[in-house]
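> prediction below, plus the sequence it came from.
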Amino acid sequence: MVRFLINTLIFFGSAALGLWITSMVLDGFTIDFTGLLVAAVIFTVAQWILSPLIFKMATKYANAFLGGVGLVSTFVALLITSLVVDSLAIDGVGTWIAATVLVWLVTALATWLLPMIFLKKAVDNRRD
């Protein structure tokens, strides 16, 4: 249960970081602070539901598509989030594409790096 909670917090943090960085980098991607928190929750839940579903569908129907599962689930999660969160605005096809790639990249890196940072500290504290 503790591991699940830690993973949830890490993924939420990576989603918030990805959305925030994207809003800072792309002119057509805007969100306010309150919307960022709500969007991060919705995005996190959507990703958790969509990633395994899209992976199974790609495995069953289009094996060549497996490499793009993360990008597709990120795009769909962004779409759902933008429909639910009024303060999230993504303008233009180019912004949608760039936002999908940027959010995917930041969340992928953060979910890989954050556990190493936080769990290493926890392991070091237990050893002391």
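Great, that's in hand. Numbers count the residues shown, from 1 in each chain.

> could you use CA atoms for every contact and neighbour count after this?
Noted.

> so what's the residue most central in space within the chain up against?
For the chain, Ala15 is the residue whose C-alpha lies nearest the centre (Cα atoms, centre = their mean; 3.9 Å). Shown in contact with Ala15 (Cα atoms under 8 Å, 6 or more residues apart in numbering): Ala40, Phe43, Thr44, Val103, Thr107.

> among the residues you listed, name the ones in helices.
Ala40, Phe43, Thr44, Val103, Thr107 (DSSP state H).

> next one for the comparison:
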Amino acid sequence: MINFTIRAIIFLVSAAVGLIVADLVLEGVRIDWSHWWGFVLAVVIFAVLQSVLTPWAAKVARHNAPALLGGIGIVSTFVALLVVALVPGAGLTIGLPWWTWLVAPVIVWVVTALATWLLPALFIKKKVEQRRAG
């Protein structure tokens, strides 16, 4: 149970980092910072959709179109971003220029993947240092 909770927190933090980076890098991606709960809602919706869509899409692609397996992460990121952008009050809007819809999923996917890979290493390093000190 503790492992599941830690993994969920890491995934939520990585999703938040991915959305923040997209907001900082792309002019068409905007996070509404005036209501913090909108951003939290966007992160939770995105993380849940991403964690459900990726395995489902991979299973469908594996059976029907194995050549598409490499792009499943970006496609599921696109769909999750689309849904979050359509949810009123979710605190995330994606607009013009049109190519923002192509670049945003790539940026969010890369940043989320890196954060999901790096954050556990930071937690493990802290835990090891605490045990050595204590």
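The structure has been received and is ready for your questions. Small disclaimer: the values here were computed from a predicted structure and weren't measured.

> what's the TM-score for these two chains?
TM-score for the superposed pair, counting by TM-score structural alignment, normalised by the length of the first structure: 0.94. Supporting figures: 128 aligned residues with a Cα RMSD of 1.2 Å.

> distance of the residue lying closest to Leu19 of the second structure once chain neighbours are set aside relative to Asp23 of the second structure?
Leaving aside its sequence neighbours, Leu19 of the second structure sits nearest to Val108 (Cα to Cα, 6 or more residues apart in numbering; 6.0 Å). Distance, Val108 of the second structure to Asp23 of the second structure, using Cα to Cα, to the nearest Å: 10 Å.

> same deal with Ala16 of the second structure?
11 Å.

> which one of these two has more residues nearby?
Ala16 (23 against 20; other Cα atoms under 10 Å).

> is the more buried one in a helix, a strand, or coil?
helix (DSSP: H, G, I helix; E, B strand; the rest coil).

> just send the ones in helices among the contacts of Ala15 of the first structure back as a markdown table, with neighbour count too.
A markdown table is the format used below for those (neighbours: other Cα atoms under 10 Å):
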| residue | neighbour count |
| --- | --- |
| Ala40 | 24 |
| Phe43 | 27 |
| Thr44 | 23 |
| Val103 | 25 |
| Thr107 | 22 |
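
> specify which member of these is nearest to Val84 of the first structure.
Among these, Phe43 lies closest to Val84 of the first structure (Cα to Cα), at 10.1 Å.

> coming back round to it: want to throw the ones in helices among the contacts of Ala15 of the first structure into TSV with distance to Asn7 of the first structure?
Output for these, formatted as TSV (distance: Cα to Cα, whole Å):
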residue	distance to Asn7 of the first structure
Ala40	14
Phe43	15
Thr44	11
Val103	18
Thr107	13
